[in-house]
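A.B. asks: heads up, no residue letters with this:
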C-alpha cells in the first residue's frame, strides 16, 4: 500500500519521536555507542527545548522499558500533589476546580528524576554526554516550530499583562517566534551547565554524578528557585492571582519509582501499559471489549472488515465504555485500591460490558460495576453530560438527537498534511490547554526497548522561573475538588494522567514500542494503530508500522475531558475525511455526531519494533504536522 514514508528497517538501532531533532539526538547517542536508554534520555531532554509548548523540565513522564533479556517495567515520573494541596485549601479560595494554569495547579515535578533514574540504572553514558544536545539547542538556538509561535500568540496578552518572565523569554521583541526563527533559551542552558558542574564536583563515578544531579534538582538551587517562585501569586484561569502550595520539602521528598505494568493477553500479543494512575488501562479494556469476530486474522463469515463502518462503530462504542470506567474507577490506587485493573479486565466483566454495544451510538456515560460496586460520578461528569448533550442524550436514550446542525455536518476545513490534528494543543487566551504532549520510542541492536510520553511544564502553563528558564507544570488540573472519588485531590496522591506509552510482546519477547501525544485521544489513536499492525498483512518481512501510522484515524469525545474546563460532547466523533463518504454517512445513520476533519488531522503516533527471530529493527513516525520523524540503520 502507499505510505507517506517507508517503514525504516535495519539492524543497528532505531529511534522515532514527535520532533526530528529529538530523533537525531537519540541516533547520535546510539552512534556514539550508547544504548536505547541513553538515547531516550538525550531525546527526552531535547524535546524539552524544541517542543516547549508540549513539555518542559518541570513536567512529568511515564516510561515503559524492556531491557534485553529482562522483563518490562514502568518507570513512573508522575509526581503527586504537594502536601498543602488539600480540597479544603482550594475550596477555601472560592474554587470549585483546580485552575488550568498557574502555580496552584502544580504537582510535584517528576520527569527529571525519572529520566535520571533511567540513565543511572539502565544507561551507560554520563549525564554530560546525554545533556549536551539539549544544552546546545538551548544555548545556540533551534528553528522554532510554527506551533511554538502559535502557542505564544494565543497567550500573548497573558504574558504581557500578567507573566512578564514568560514575555521576556518568548516575546523578546514584542512578537511571538516566527516559524523557523532561531529560538534560544540561555537561562535553561545555564541551569543545566550549573547542574552538571555541581554533579561532577561530587566525585568521578557515573552513578555518583547522576545521583548528585538528582539531589541538585530536589534539594539544591533548582528546588530553591522552584519553591520560591511557586509561593508568588500568579494569574491563573480562575481570573485571580494565586500562590501555589509546592514547597522545597515536596521537591526533596519525591523519587521516581519502578512499577509492574498492567498487561493483557490478546491473540498472541501481550500489551503492557502504566497502571490506573494513568489512562493506560483504557487501551487494554478496549482490547478486552472487542468481539471475537472482529479479531480474526483472516476473513470470516459476518466479520466486519478492517476500517469498515461497522468496525469503526464497534471500536468507538467500546472506547466509550472504557472511558466511562476511567471516569468512575481510575485513580492513584496506591492510596485508594477500591478497584483493580484485573477486575476491569476480567473476561466476565468484559462480556457484560460488551453486551451494551448496540447498532446505534450511545450518548450516555455508562461506567460498569466491577465486583458489584456502584460507581460514583462526581459533579464534573454530571455537569459535563448535562451541558454537552441534547435533552434526549441527557436522558440516556442511546440514540442521541441530531438537532445540532454543527455536529451533524462537516464543520472543519480540509487541512494539508502539515496541519495539526483535532486533538493537538487547543489554547485559550488564559492559557488553558489540552493535548500538550510529546512521545519517543527507541530500540537498539542489543534488543533494549523503551517508550516514553513526556508532557507538562508547558510554556503556557505557568510563568517562567526567570533564573531557570522554564515554568512549573499544571497536572493537578486533572484532580477533582470533591472527596471520595478515584481522582480526588489529596496530598501525595498522583493526579490521573492521560499519558500512556505502550509496549507489546509476542511469545514473551518485546517486539513493539509505540505511543502518541493527544491528551484524552491517546489510547483511541493508539488502539487503531495497534489493530492496523496486528490485523493487516506484514510488509517486507516485518510489521507495517508506517502504514498503520498513516491509516485514517479518529477519536470521540463522549466523556469529560481531563483538561480544564472538562467539556464533554456525547456521541461526537472526530474523523479524518479519508475514511470516506460512505463510512461517514453510515456512522451518522447510526447516531454518531460526526465532525469531519481534514484528511490528515487525527493521530501523531510513532513506533519502533524488533523481530526477535532475525534481529531486524523497524521504525515509523507521524507525518501529520510535518514534525515527527524516525531514523535508524
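C.D. replies: Cool, the structure landed. Fair warning: this is a prediction, and the values are worked out from it, not measured in the lab.

A.B. asks: For the rest of this, base every contact and every neighbour count on C-alpha atoms.
C.D. replies: Fine.

A.B. asks: Following the helix or strand where residue 38 lies in sequence, what is the next regular element?
C.D. replies: Assigned by DSSP states H and E, residue 38 belongs to helix 36-50. As assigned by DSSP H and E, the chain's next helix or strand after helix 36-50 is strand 61-66.

A.B. asks: Show the contacting residues for residue 427.
C.D. replies: 151, 154, 155, 433, 434 (Cα atoms under 8 Å, 6 or more residues apart in numbering).

A.B. asks: residues in contact with the nearest residue to the second one once chain neighbours are set aside?
C.D. replies: Once its chain neighbours are removed from consideration, residue 154 has its nearest residue in residue 429; the separation is 5.7 Å (Cα to Cα, 6 or more residues apart in numbering). Listed by Cα under 8 Å, 6+ apart, the contact partners of residue 429 are 154, 155, 156, 157, 158.

A.B. asks: Let's see if you can find the most crowded of the residues you listed.
C.D. replies: Top of the contacts of residue 429 by neighbour number is residue 156, holding 25 neighbours under the definition other Cα atoms under 10 Å.

A.B. asks: Quick check: it vs residue 19, distance?
C.D. replies: Between residue 156 and residue 19 the distance is 24 Å, computed by Cα to Cα, to the nearest Å.

A.B. asks: Second structure for comparison follows:
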C-alpha cells in the first residue's frame, strides 16, 4: 500500500491517501484530493478555476495544461468601451473559460485507473454533509458580507447561512455543489470507464453546467473593483469548444537535478531563469539564512521576473523568447548585472528582436503600475485589509513511482458571484491580461492568460525525484526556490528546508489587479536572523518584517531509488497534511 501525499488541507490529503490505500494510483489520488480542495478551501480554489499539473509516468515528465483561454467576446474594443484601463480583479469581466474540471477529468481518463464516482465520492460527501469551515474562509466571508448582500445575492445565499457569516470551525455545507456533481455523475453514462469520464466532460462543458454559466454571464450585472457593474462575456459556446491539453515541459539542469516547469503561459520558467543566474555562484559555501545568500537570490529573482513581465505570454499565440533566455550566452550576460548592492530598477534583458517590446513594456509599467499598499496578492491575504484570493497545492507519489505536482486555483468565493443552481463561482484570471495592443499578454480571444500557477517536479541523476509547490501568486516560485536551494545546498532535510524562514521580493509588478509594485521591496519573516535583515537593508533593499511563519505554504514529496517515500508540509500549513503509506 506504499504511497505518499501532501496537500494544503488535511481532508484532501486523507481523501487522496484513501484512494492510494484502496489500490488507486497517483493520478486517481490527485483527482480525489483536488476535488476535495475545491470544497474545503473555497476561498482558494473552486470548480470554476484553473489547473496546471506536472505528471511523472514511465520515466517521463509531462505538463497538463487546464488553463482556460479568454472567451470570444473578450476583445480590447469591448473592454475599453466599458471604460476600463485595467481588467478588474473580480466580477464577471475577469473570467476566462474554466479549465480545472476538464483537467482533472483528462488526468483521470488517460492516467488513472478508478471510476469517476469513486474519486468524486469524498468531495461530494463533504459538500453534502459538511466540513469544518476554515478560519480564513470565515474571515473572507465576513469581510465581504455586506458586499454580498448588496451586490452578489447568490453569494449571500450560499456563504451567509441564516444571513450571517458561519462560525469558525462550524460545519459548513454546499448542497448545490454536491447536487451539481451528483447530476454530472448521473448523466455521465457510457460503455467504459473512459467513456463515462468523457461523458462527464461533455455534461460540464456542453451540457447543463455550460448552459447555466452562459445564461448567468448574460443576465447578471455584477459589481466589480472598477466600481461599476458589468455582464460577463463567457458563453456556453466558449465552454463547448474547450479542452485541456498536454505539453512538453521546459527544463533546466542544476547541480545534478533536472527541474521541469510549465511553458511561458505560466510563470514557471522564472524559476528556471533564476537557477540559471544562480548557477554561477557557490551557494553551498553560503549560509542559507545569511545575507549574501539572500542578496544573490533576491537580485537574481529581480532579473528573472523582469523578463517574465516583459516577455512571457501564451507561446501558442505570440512569440516568446524563453528558449533564448535559458541559453548560456543570455543568462551569463544577465548574471554580470548582479552587484553587491540592490538594483532597484526594473531591468529586463533584450533578447534578439525584442527591443521594441522591452521599451513598450517598461513604458506600460511606468504608466499603469500602482504603488504597493499592503503587500501583494495570495497567501499574504491575512496581512491585507481587503479580501483576496489564493491557491492550493498537492503532491502525490504512488507505489509504482508515478508522481503528480498540481497547483489548482481560481474560482474563489470572493472573486466572482456564486452561480445559483451550481454552487460555485467563476475565475478572475483575465485580470492578468493588459488592455494594450500587440503584447504577449494582450487581452485577445483564445489567448491563455500568463498565470502565476507554478507546480514543480525534478529528478536527480542519482534516481531521486522531487515534487513540490505552494500557493502564493507572484511569490510561488520565490518560495519554491528558497525551499529547493536550502534542500540541496543547505544541508537540510525535507522538513527543515520547508520550515526555514522565508523571504521574497515585491520589486516586480504584481500579476494581479491593481498591478502594484514596491521597487526594492523585500518581505522577510521575523525569524530570519536580524543580522541578515540589517545587512539587506544596508545593501539597499527595503525590508518589511512580518511575523514568523506567516508567508509560504510549500509542500513536497520525494521518491528515493530504494523506494523510500517522503512527504511533508511546512509548519505554516496549519491545516495542511502529509501522509506516507508503508
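C.D. replies: Good, I have the coordinates. Bear in mind that the values here come from a model prediction, so they are computed numbers and not experimental data.

A.B. asks: Can you tell me the centre-most residue of the first structure?
C.D. replies: When the first structure is reduced to its mean C-alpha position, the nearest residue by Cα atoms, centre = their mean turns out to be residue 499, at 3.3 Å.

A.B. asks: Pull up the gap between the most far-flung residue of the second structure relative to its centre and residue 258 of the second structure, please.
C.D. replies: Of all residues in the second structure, residue 191 sits farthest from the chain's C-alpha centroid, using Cα atoms, centre = their mean; the distance is 35.4 Å. In this structure, residue 191 of the second structure and residue 258 of the second structure are separated by 41 Å, where distance is defined by Cα to Cα.

A.B. asks: try residue 367 of the second structure
C.D. replies: Applying Cα to Cα to residue 367 of the second structure and residue 258 of the second structure gives a distance of 39 Å.

A.B. asks: Over to residue 52 of the second structure?
C.D. replies: Here the distance between residue 52 of the second structure and residue 258 of the second structure works out to 19 Å (Cα to Cα).

A.B. asks: what about the two, which has more around it?
C.D. replies: For residue 52 of the second structure versus residue 258, neighbours defined as other Cα under 10 Å are more numerous around residue 52 (28 against 17).

A.B. asks: give me every residue that touches that one.
C.D. replies: 63, 64, 65, 66, 67, 262, 406, 407, 408, 453, 454, 455.

A.B. asks: the helices in the stretch 151-300 of the first structure, which residues?
C.D. replies: 156-161, 164-170, 186-200, 206-219, 221-230, 248-253, 280-289 (DSSP state H, counting those that start in this stretch).

A.B. asks: If you could redo that for the stretch 401-550 of the first structure, that was the one I meant.
C.D. replies: Assignment of helices within the stretch 401-550 of the first structure using DSSP H, counting those that start in this stretch yields the ranges 405-408, 522-534, 545-550.

A.B. asks: Onto which residues of the second structure does the second one map?
C.D. replies: Counting by TM-score structural alignment, helix 522-534 of the first structure pairs with residues 476-488 of the second structure.

A.B. asks: which ones are touching the alignment partner in the first structure of residue 244 of the second structure?
C.D. replies: For residue 244 of the second structure, the aligned position in the first structure is residue 256, judged by TM-score structural alignment. For residue 256 of the first structure, the contacting residues are 75, 76, 77, 78, 79, 110, 113, 114, 117, by Cα under 8 Å, 6+ apart.

A.B. asks: before we move on, what SS does the fifth one have?
C.D. replies: So the one you mean is residue 79 of the first structure. Per DSSP: H, G, I helix; E, B strand; the rest coil, the local secondary structure of residue 79 of the first structure is coil.

A.B. asks: Many thanks, I have nothing further to ask.
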